[in-house]
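1. Sequence plus predicted model, see below.
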Amino acid sequence: MKRPADRRRSAAPTAPEPSPGDAVGLRIEVEVGPPGHGGFCVARHEGRAVFVRHALPGERVVAEVTEGDSKDSFWRADAVEILQASEDRVPAPCEYAGPGLCGGCDWQHASYEAQLRLKGEVVADQLRRLAKLDREVVVEEVGSPFGWRTRVQFAVDPDGSLGFRKHRSHEVVPVEECAIASSGVDEVGALARDWPGMETIEVIAATGSADRALVVTPKRGEQMPYVGADVKVSVLRGVSRHTHVSGVQRIHGRPYVREVAEGRTWRVSGSGFWQVHPAAPDVLTEAVLDFLKPEDGDVALDLYSGVGLFAAPLAEAVGESGAVLAVELDRQAVRDAAHNLGFVDDAEESAEFPWVDLVEGSVEDVIADTGYLPDHADVVVLDPPRAGAGRDVCVRIAGLTPRAVAYVACDPASLARDVAYFAEAGYELTELRAFDLFPMTRHVECVALLEPAQR
C-alpha cells in the first residue's frame, strides 16, 4: 500500500443561507414545463424561468416564489395550489413531503412510474446540453421505492428533536419517521429521544450483517450524551462541520460496520462512503464488470476506489498475471480498502491479491505522476464524487488507451460534461444504464461505457 504525500482535507465551510430576494412570497400562475436537474420543473413567467418544486410537467399551478429578486434571470418557487393536475400526480405518501416541509424527497407527489420517466428525461437533457448527444435514457427500478435508505443523517432542531432541513435552508423540520429509511435505521430508535446540544445524528444500518452504528456530533463546546439504544449499536463521536478536523472517534463498540456485497464482507468505518441503497453495490458492480469485461492478464485502474468495492472483483478477474491500481484520497477509506483487499498489518503487498497496488492520494495528483501510473491500461473504473472527474483526469485516462472505461456517476450534469471531455480525447459513449438507487429523490445513478471512437 503506497502513501505519497500527507494530504488532509479540511472541512468545507458551512454554506450560507440563500438570500431570498424581494420577490419572495409573490404568487404567480404558471404552466409547468419539463423537469430540470435539481428536483423541480421549469416554468416561464413574463420571460423569466421559474424553477418550481412540487409540480409536474403539463400542470397549471399557483407558485409561490421562495428565492428571487426582481433583477434575477430566474426564480425558485413552490407549487402551493394545483389548478390543473397531471395524471401522474398522487398524494404524497409522507406527511413531511410538500412545500415548506422536509427537503429530502423531491418527487413524492409523482407516481413511481412517472418518477422513473422524469429522471430519464433529466439525464437525457444533460447529455444533450453538455455532451451534444441525443439518446433516450431508461431508468431501471431497483427494489421498493420505500424503506431503502440504510444511512440517514438527521439534523437536530434547537429543542433537540431530530428532523431534516427544508430545501435550500438550515431550518429543521422535526419528524417522527422517515418513509425512505430502512427498517434497520428505524430499529435503532434514534427518533424516539431528544438530542439537545447535538448538531447531527447519523444512523447506519449495515446490509447483510446486524451491525448498527450511531454517529453523534455535538455542537462546539457540548459534551457527548449517554447513548442507549433499542438494539446493540456502536457509538461514534463525529466532528462538527464548523471545525477543520475530519474523522470520527469511537466511544464504544466497533469503529466500523460490516457490509456484505458481491459475496464478500466489507469493513466501512464511521461515516465512510458506502452506497445507501442495499442493492446498489451488487447492481453497480455487475454493470461495471459487464461493460468492461476484464480478462486474465489485464491492467486495470480503479480511480476514486473508496473501500475497494470495484478493486476486488477486478483483481479476481485479471488474475495474478494482471495488475490493478486503486487510487483513493480519503485516508480512512484507504485503511478500510487495505483490510478489505487483504493487506495485513500495513503490509506493502496484499496477501490475497499481490497484484493490487493501493495508493493513497488524489486521483488528479496520482494520475499525473508517471511513477505511479502504468504506460497503458486495458480497463478503467472511474467513480468520482458528485463534482465529476474533470478534463485533466479524462484526458489522462484516454492517453492510456484503455479499450473500455466504466464511469459510475451520481450526477448527470457532471457525467455529461466528462463524456464531452472524453469525446475531445477520442472516446465515445457507447452504452449507458441508469438505476433508481435513490427513489423519491432527484438523484439517479448511472454507469456509462466509454470506448475508443470508431474512425
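-> Arrived safely.
2. rest of the way, CA atoms for contacts and neighbours
-> Fine.
3. give the contact list for residue 272.
-> Counting by Cα atoms under 8 Å, 6 or more residues apart in numbering, residue 272 touches 332-333.
4. so how far is residue 41 from it?
-> In this view, residue 272 and residue 41 are 33 Å apart by Cα to Cα, to the nearest Å.
5. surely residue 197 meets residue 162?
-> No: using Cα atoms under 8 Å, residue 197 makes no contact with residue 162, being 11.6 Å away.
6. More neighbours: which of these two?
-> Shown here are residue 197 and residue 162; by other Cα atoms under 10 Å, residue 162 has more neighbours (28 against 20).
7. quick one: which helix or strand includes residue 290?
-> In this assignment (DSSP states H and E), residue 290 forms part of helix 280-292.
8. Pull the contacting residues for residue 278.
-> Per Cα under 8 Å, 6+ apart, neighbours of residue 278: 148-150, 207.
9. Surely it is in a helix?
-> No: remark: residue 278 does not belong to a helix; assigned using DSSP: H, G, I helix; E, B strand; the rest coil, it is coil.
10. this is the other structure I want to compare:
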Amino acid sequence: MSSAKEDWTGRTFEVEVGPVAHGGHFVARHEGRVLFVRHALPGERVVVSVYEDNGGSFCRADAVEILEPSPDRVEPPCPFSGPGMCGGCDFQHVSWDAQRELKAQIVREQLSRLAKIERDVVVEALPGGPLEWRTRIRMAVGRDGRPGFRGTRSHDVIPIDHCVISRPGMVEAVADRKWRAHEVTIVQDGDGNRHVGEVRGRHTARRAGTGTAVETAAQRKWRISAEGFWQVHPAAADTFASVVGEWAAAEPGQRAWDLYGGAGLFASVLARQVGESGSVLVVESFPGAVEDGRRNLRRMSQVEWVVDKVEHAVKRALPVENPHVVVLDPPRKGAGKVVVAEVARRRPQRVVYVACDPAALARDLAEFTVQGYRLEELRAFDAFPMTHHVECIALLVPETS
C-alpha cells in the first residue's frame, strides 16, 4: 500500500467512482486513499489525474478519460467546462434531472450525518430551465486585461466570451475589450437593464447602467444597489419569499425578527402579516443593504432596522419582548451555535431557516434539536442549475408543539 504522505500530484489512476459528496465532488478510492473527483458520476469507471495532494488521507483529481460512462452523463453545453477549464459549473456533464437527484442526495446525507435527521428530500426545479438563468456575474480580469472565470481551486483566469448559464449578452457585453480593473461585475435586473462595473480594491466604478437594479418579488418593486445582494436566479427571490411567508404565518399584532435580513425581502412579507399593530425587527451587518431596505420599505413603519452582526445583536441589541416568529437567512457558514442558542432561548413559535449550504444547515439543525426544536418542514430548490449548489428552506417548531 502506498504511503499516505506520497505526493500523487500529476499522477493518473484508473478508479471506479462512488457517491457524490458535499461540495459537488464524487468519492473514489485508490490504494487506501480517498480521491475527490470532479467531472465524474457515480458508477463510472474513469481515469483520473490528481491536481492537489497535501499529503493526507485524501487528494483531489479530475476525471480526464471516461471508460464506462453513466447513463446520466451528457455532453456539456458549455465549451469552457471540463478539466483545467472554468471552475464555475461542476455539473455541466450531468443531465438536469440527475443534477437535482445528486443535490437531494447531498442534502439527505448531510442531514443524516450531521443532524441525525433521516428525511426524504426532493430538489424542486425553478422556472426557466437549466440555462440562461444567471443575472449577476463577477468576472476576474487576467494579466492581459481580458475578463474570465477562475479555474478550479486556482487563481488562473480562463478567458470567456460567453456563458451558457447567464442571461444572453451579459458576458459578451464585457468580453470584447480589455480592462484595467481586478474584476468586472455585470448585473441584468428584472427590468432587463444591464449594469456593468469595474472593481478596483474595495470600490466599484460604474461603466454602464445606473447602478440601481430594479427587481420584482414579494408583490412589490425593489430598487437596490447593483452591487448589493440579490438572488441570482430570477425566480428565486419571489419563490423563497412565498415559502417564507407561508411558513412564518405571522398574525396581526405579533412580533417577528428577520435576521441576516439584507434589503428586507422577507421583512416585507412579515410586515404585511403582522400589520401596523405588529413589529418586524431586521438585523443586517451591511450598511448598504440596510440603506436599500429602509428606502424600499419606508412606508412600513412597523419595520425597525439594526445595523450589526447578528451574533452580536442577539446578545446585546434586541428587544426584551420575545418574537413570535424568527426568519434566519445566514451566509454560507450558517448561523452557528451562539445565534441558534439565543434564538431558541426566546422560544419563538416558528423559526424559518433559509440555507444556501446543506452542511451548515445540518449543523444548525443539530443545535436547534439540542435547544428543543424539531424540523417540521423542509423544501429544497435548484436555484443554481449546472452547479452543485442547492438552496433549502426549513421550518422549525418547539418540540412540545
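-> On my side now, so go ahead. Here the structure is a predicted model, which means the values were calculated and not measured.
11. TM value for the aligned chains?
-> For this chain pair, the superposition-based TM-score is 0.95 by TM-score structural alignment, normalised by the length of structure 2; 395 aligned residues with a Cα RMSD of 1.5 Å.
12. Can you state the mean residue-to-residue distance of whatever helix or strand comes next after the helix holding residue 290 of structure 1 versus structure 2?
-> Downstream of helix 280-292 of structure 1, the next assigned helix or strand under DSSP H and E is strand 299-303. Comparing strand 299-303 of structure 1 with its match in structure 2 after superposition yields a mean distance of 0.4 Å (mean Cα distance after the TM-score superposition for structure 1).
13. Strand 299-303 of structure 1 - contacts with which helices or strands?
-> Identification of packing neighbours for strand 299-303 of structure 1 by 3 or more Cα pairs under 8 Å, 6 or more residues apart in numbering; DSSP states H and E yields helix 311-318, strand 323-328, strand 379-382.
14. want to try JSON lines for those, with mean neighbour count as columns?
-> Formatted as JSON lines, these follow (neighbours: other Cα atoms under 10 Å):
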{"stretch": "helix 311-318", "mean neighbour count": "22"}
{"stretch": "strand 323-328", "mean neighbour count": "25"}
{"stretch": "strand 379-382", "mean neighbour count": "26"}
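15. Let's have these in CSV, adding distance to residue 406 of structure 1.
-> Listed next are these as CSV, based on distance: least, Cα to Cα, whole Å:
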stretch, distance to residue 406 of structure 1
helix 311-318, 12
strand 323-328, 14
strand 379-382, 5
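16. among those, which is nearest residue 118 of structure 1?
-> strand 379-382 (25.6 Å; Cα to Cα).
17. according to the alignment, the closest one goes to what range in structure 2?
-> Matched against structure 2 by TM-score structural alignment, strand 379-382 of structure 1 falls on residues 325-328.
18. Just give me the mean distance for the matching stretch relative to structure 1.
-> By mean Cα distance after the TM-score superposition for structure 1, the fitted stretch 325-328 of structure 2 averages 0.5 Å away from its aligned residues in structure 1.
19. which outside residues touch that stretch?
-> 244, 248, 250, 255-261, 266, 335, 343, 348-354.
20. need the contact list for the counterpart of residue 293 of structure 2 in structure 1.
-> Here residue 293 of structure 2 is matched to residue 337 in structure 1, going by TM-score structural alignment. For residue 337 of structure 1, the contact set (Cα under 8 Å, 6+ apart) comprises 267, 306-308.
21. list the ones among those residues that structure 2 also has?
-> Retained in structure 2 (both residues aligned by TM-score structural alignment, their matches' Cα atoms under 8 Å) from the contacts of residue 337 of structure 1: 306-308.
22. Now for residue 194 of structure 1, how many residues are close by?
-> 14.
23. What's the match for it in structure 2?
-> Residue 194 of structure 1 maps onto residue 178 in structure 2, by TM-score structural alignment.
24. and what of residue 279 of structure 1?
-> Per TM-score structural alignment, residue 279 of structure 1 is aligned with residue 235.
25. Please tell me how far its match sits from residue 220 of structure 2.
-> Counting by Cα to Cα - residue 235 of structure 2 and residue 220 of structure 2 are separated by 14 Å.
26. Spit out the contact partners of residue 323 of structure 1.
-> 297-300, 315, 355-357.
27. Let's see that with 7 Å instead.
-> 298-300, 355-356 (Cα atoms under 7 Å, 6 or more residues apart in numbering).
28. Kindly tell me how buried the closest residue to residue 256 of structure 1 other than its chain neighbours is, as a neighbour count.
-> Of all residues not flanking residue 256 of structure 1 in the chain, residue 269 sits nearest, at 3.8 Å (Cα to Cα, 6 or more residues apart in numbering). Neighbourhood size, residue 269 of structure 1 [other Cα under 10 Å]: 22.
29. what's the counterpart of residue 269 of structure 1 in structure 2?
-> For residue 269 of structure 1, the residue aligned by TM-score structural alignment is residue 225.
30. what does residue 368 of structure 1 give?
-> By TM-score structural alignment, residue 368 of structure 1 lines up with residue 315.
31. Its match in helix, strand or coil?
-> helix.
32. Which parts of the stretch 1-150 of structure 1 are helices?
-> 112-130 (DSSP state H, counting those that start in this stretch).
33. now the strands: where do they sit in it?
-> 27-36, 40-45, 48-53, 60-67, 74-84, 139-141 (DSSP state E, counting those that start in this stretch).
34. out of those, which comes closest to residue 326 of structure 1?
-> strand 139-141 (28.6 Å).
35. Check the offset of the closest one from the chain's centre.
-> Computed by Cα atoms, centre = their mean, to the nearest Å, the chain-centroid distance of strand 139-141 of structure 1 equals 17 Å.
36. I would like the residues contacting it, please.
-> With Cα under 7 Å, 6+ apart as the criterion, strand 139-141 of structure 1 contacts 116, 119-120, 434-436.
37. now that we have those residues, which one has the most neighbours?
-> For the contacts of strand 139-141 of structure 1, counting by other Cα under 10 Å, the largest number of neighbours falls to residue 119: 27 neighbours.
38. Show the contacting residues for residue 255 of structure 1.
-> Residues in contact with residue 255 of structure 1 (Cα under 7 Å, 6+ apart) are 236, 269-270.
39. at 10 Å what do you get?
-> Counting by Cα atoms under 10 Å, 6 or more residues apart in numbering, residue 255 of structure 1 touches 213, 215, 234-237, 248-249, 267-271.
40. Tell me how far the residue most central in space within structure 2 lies from residue 264 of structure 2.
-> Among the residues of structure 2, residue 356 comes closest to the average C-alpha position under Cα atoms, centre = their mean, at 3.8 Å. Remark: distance between residue 356 of structure 2 and residue 264 of structure 2 (Cα to Cα) = 18 Å.
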